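Trainee: return atomic coordinates for the entry below.
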Amino acid sequence: MSHASTSVQDRPTPAPPAPGNSLSSRTLPRLAPLGFAAVSIALGVGIGAAAGWHSRVQWGLIAALLFLTISYVATSVVENQRQAKDRLATSLVWVCFLIAVVPLASLLWTTVSRGSERLDLYFLTHSMAGVLGSEASGGVYHALIGTLEQVGIATVISAPLGLLTAVYLVEYGKGPLAKAVTFFVDVMTGIPSIVAGLFILSIMLIAGLEPSGLMGALALTILMIPVVVRSTEEMLKLVPNELREASLALGIPKWRTILKVVLPTAIGGIATGVMLAIARIAGETAPIILLVFGSQLINPNPFEGAQSSLPFYIYEQYKIGETASYDRAWAAALVLIAFVMILNLVARGIARWKAPKTGR
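Mentor: Down below sits the predicted model:
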């Protein structure tokens, strides 16, 4: 017994962990990043004001650099180098996020603040017929009708074509034909809008056609199809192959498997992709200038006569150069943003409604 106790007592005591290398070492409070941000903002404003810089962008960049530096140094002193590198990476992600969001938030705030001054029921229900550019009256009704019709026609044409093309590429496409289709879809994705407008304009000149909303919709269709194809293709690739194999194992034909299993599973992403394509074409101006020609009157017939649209209306009012026209341009921009946001909300509702049920 004495020998055993002696051997236990003679064992060397393990050395304590080195400070800064143990997972149980000191840690900063959870709200420390907020404190670092507050200190960085105060120092950035102070340094910018002391240096005589009047640009708030410069103040913000100084504050961002100080935030990264303070976060790394404080974490290194209190915790360890490993945690400092982790906090530096996290802080860098937050700084990049804010740098990307600030211009968008500023643009949205400016559009809402400037556009809401002129936006009312009268503005939405009247056209510019007989209204001079310097007058404060007039509205956007004719342009709103034109945008709805042109975007609607382009969507009716593009959505089925893009969906069927994506289904072919994912489910059936093999060999040189599929590679050629993929190549041309990639090329069409980068086509400038003015090129699409010139292509339809050349057809109009050859066939002797007049400007109309349909011509503008055809140019928008060229811009919309590759976006729908690419987004739908990616969504279909995300559908697990096990679902296809289970359906085919039950003896269900492939076309019915695609219709009843694959498409309902990916309907949410497909709807979102279509909305992104609509958001892109809704703000195009160059094809509308070439093909629709613009009009101050209400023309509900997209197949005959000149029409207007919201992007063309904004360009037209800004070109006038009067205070009243600037107000109408900002109000029309706000209407265009609201139009895209409403479509996005509708698409999300449809996607949620049509999404496959996950309950037991």
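Trainee: can we go C-alpha only for contacts and neighbour counts from here?
Mentor: Noted.
Trainee: helix or strand: which one has the spatially most central residue of the chain?
Mentor: Closest residue to the average C-alpha location of the chain: residue 276 at 6.8 Å, with Cα atoms, centre = their mean. Taking DSSP states H and E as the criterion, the element that holds residue 276 is helix 263-282.
Trainee: need the contact partners of that helix.
Mentor: 147, 151, 155, 159, 220, 223-225, 227-228, 231-232, 235-236, 238-239, 311, 336, 340, 343-344, 347-348, 350-352, 354-356 (Cα atoms under 8 Å, 6 or more residues apart in numbering).
Trainee: which ones among those map onto helices?
Mentor: With helices taken from DSSP state H, the overlap with the contacts of helix 263-282 comprises 147, 151, 155, 159, 220, 223-225, 227-228, 231-232, 235-236, 311, 336, 340, 343-344, 347-348, 350-352, 354.
Trainee: what's the distance between residue 113 and residue 101?
Mentor: 18 Å (Cα to Cα, to the nearest Å).
Trainee: likewise residue 127?
Mentor: 35 Å.
Trainee: ok, then the element right after the helix holding residue 276?
Mentor: By DSSP H and E, the next helix or strand past helix 263-282 is helix 286-291.
Trainee: for that following helix, name the packing helices and strands.
Mentor: The contact analysis (3 or more Cα pairs under 8 Å, 6 or more residues apart in numbering; DSSP states H and E) places helix 286-291 against helix 193-207, helix 213-237.
Trainee: to check against the first, give me the structure of this:
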Amino acid sequence: MSATANSLYAGRRRRNAIAKGLAVAATIFGLGWLVLILGVLLVHGLSGLSLSVFTENTPPPGAAGGLANAIVGSVIMTVLAVIIGTPIGILAGTYLAEYGRHDKLSNVVRFINDILLSAPSIVIGLFIYEVMVAPMGHFSGYAGAVALAVIVIPVVVRTTEDMLSLVPDTLREAAASIGLPRSLMIMRIAYRAAQAGIVTGILLAIARISGETAPLLFTALNNQFWSMNMNAPMPSLPVVIFQFALSPYEEWQKLAWTGALLITATVLALSIFARSLTSTRKQ
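Mentor: Below is the predicted model:
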């Protein structure tokens, strides 16, 4: 029996070592590609980084310039998308977590939200094109912001529902025991308890839409000039990167690398901040 037990134990150790080795190898393989991509991005992106990137507009072919108009356009559309999508997402998530947790309608809403959460952004862009751009007869920053807002909504809905569901029911019962209406209980107790998680979801939604290109090609298109007119084609950093990266002009390609670096740094900063909020909440 002892020899059999030792043989079984040795076999298990070998299988464990093999599985552990494969897992480590897969991790190194994945991280290696990530480090390689980030390294290439840093080398090419930093080479074109200068003050003119933030102060000059996108240049014509063969000329030097910057990304100021594209950066401002992206910021405007992103902020407007968050303003549109965040209240809708929070209210929908609140309904799912507080009012209709076990309703049939809630199950339908969750199913639709999951579809939106995984829907290709180009499909969302095509939908907004059909319902906004085509009837209006022209591309616009408003259409781009609405397309990004549609991407924001399911992310905020999911995080809001999950964070509110983690709030202990004892807090709700305590509020009900003193006669506090459900609406006040949600605003004064549930929202405060889930505040860090909800803010984290909003930040993750911003990170999600920061690099979206496909929906903006169908809605905001692009603009080579400085434009604050939301009812006209609007410049955006992802679209400029897409167009400049495919161009044969070296100056445009450098700006494309620099723009990609800026977006990557922004998304990384938002992700780190969201992680810090999550860790603070757990403590």
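Trainee: on that earlier part again, out of the contacts of helix 263-282 of the first structure, which are buried?
Mentor: 147, 151, 155, 159, 220, 223-225, 227-228, 231-232, 235-236, 239, 311, 336, 340, 343-344, 347-348, 351, 355 (16 or more other Cα atoms under 10 Å).
Trainee: alignment lookup: residue 33 of the second structure to the first structure.
Mentor: Matched to the first structure by TM-score structural alignment, residue 33 of the second structure sits across from residue 103.
Trainee: now do the SS call for its match.
Mentor: What DSSP: H, G, I helix; E, B strand; the rest coil gives for residue 103 of the first structure is helix.
Trainee: do the same with residue 298 of the first structure
Mentor: Per three-state DSSP, residue 298 of the first structure ends up coil.
Trainee: ok, now which ones touch residue 95 of the first structure?
Mentor: residue 64.
Trainee: the helix or strand hosting it vs the second structure, mean deviation?
Mentor: For residue 95 of the first structure, the host element (DSSP H and E) is helix 81-115. Aligned to the second structure and superposed, helix 81-115 of the first structure gives a mean residue distance of 2.5 Å (mean Cα distance after the TM-score superposition for the first structure).
Trainee: return the set of buried residues in that helix.
Mentor: Those would be 81, 83-85, 87-88, 91-92, 95, 111-112, 114-115, for helix 81-115 of the first structure by 16+ other Cα under 10 Å.
Trainee: how distant is it from the center of its chain?
Mentor: 16 Å (Cα atoms, centre = their mean, to the nearest Å).
Trainee: what does stretch 65-73 of the second structure give?
Mentor: On Cα atoms, centre = their mean, the centre of stretch 65-73 of the second structure falls 21 Å from that of its chain.
Trainee: got the contact list for it?
Mentor: Residues contacting stretch 65-73 of the second structure (Cα under 8 Å, 6+ apart): 52-59, 224-228, 234-237, 240, 255, 259.
Trainee: neighbours around residue 20 of the first structure, how many?
Mentor: 17 (other Cα atoms under 10 Å).
Trainee: how near is it to residue 230 of the first structure?
Mentor: Distance, residue 20 of the first structure to residue 230 of the first structure, by Cα to Cα: 50 Å.
Trainee: and for residue 196 of the first structure?
Mentor: 18 Å.
Trainee: again with residue 65 of the first structure
Mentor: 38 Å.
Trainee: so if I had to pick from these two, which one is more boxed in?
Mentor: residue 230 (20 against 14).
Trainee: what lines up with that one in the second structure?
Mentor: Checking with TM-score structural alignment, residue 230 of the first structure has residue 158 as its match.
Trainee: likewise residue 144 of the first structure?
Mentor: Match for residue 144 of the first structure (TM-score structural alignment): residue 71.
Trainee: that match sits in which helix or strand?
Mentor: Judged by DSSP H and E, residue 71 of the second structure forms part of helix 68-94.
Trainee: check contacts around the equivalent of residue 178 of the first structure over in the second structure.
Mentor: Applying TM-score structural alignment, one finds that residue 178 of the first structure aligns to residue 106 in the second structure. Listed by Cα under 8 Å, 6+ apart, the contact set of residue 106 of the second structure reads 96, 100.
Trainee: please, which helix or strand holds residue 106 of the second structure?
Mentor: Residue-wise, residue 106 of the second structure maps onto helix 104-118 under DSSP H and E.
Trainee: what inclination does that helix have with respect to helix 68-94?
Mentor: 160 degrees (axes from the mean of the first three to the mean of the last three Cα atoms, to 10 degrees).
Trainee: give me the angle between helix 104-118 of the second structure and helix 141-165.
Mentor: Going by the same axes, to 10 degrees, helix 104-118 of the second structure makes 120 degrees with helix 141-165.
Trainee: number of residues surrounding the residue mapped onto residue 139 of the second structure from the first structure?
Mentor: Applying TM-score structural alignment, one finds that residue 139 of the second structure aligns to residue 211 in the first structure. Close neighbours of residue 211 of the first structure, defined as other Cα under 10 Å, add up to 23.
Trainee: from residue 286 of the first structure, how far out is residue 211 of the first structure?
Mentor: 14 Å.
Trainee: helix, strand or coil for the residue lying closest to residue 65 of the second structure once chain neighbours are set aside?
Mentor: Distances taken as Cα to Cα, 6 or more residues apart in numbering place residue 59 nearest to residue 65 of the second structure, at 4.7 Å, with adjacent residues excluded. With three-state DSSP as the basis, residue 59 of the second structure sits in coil.
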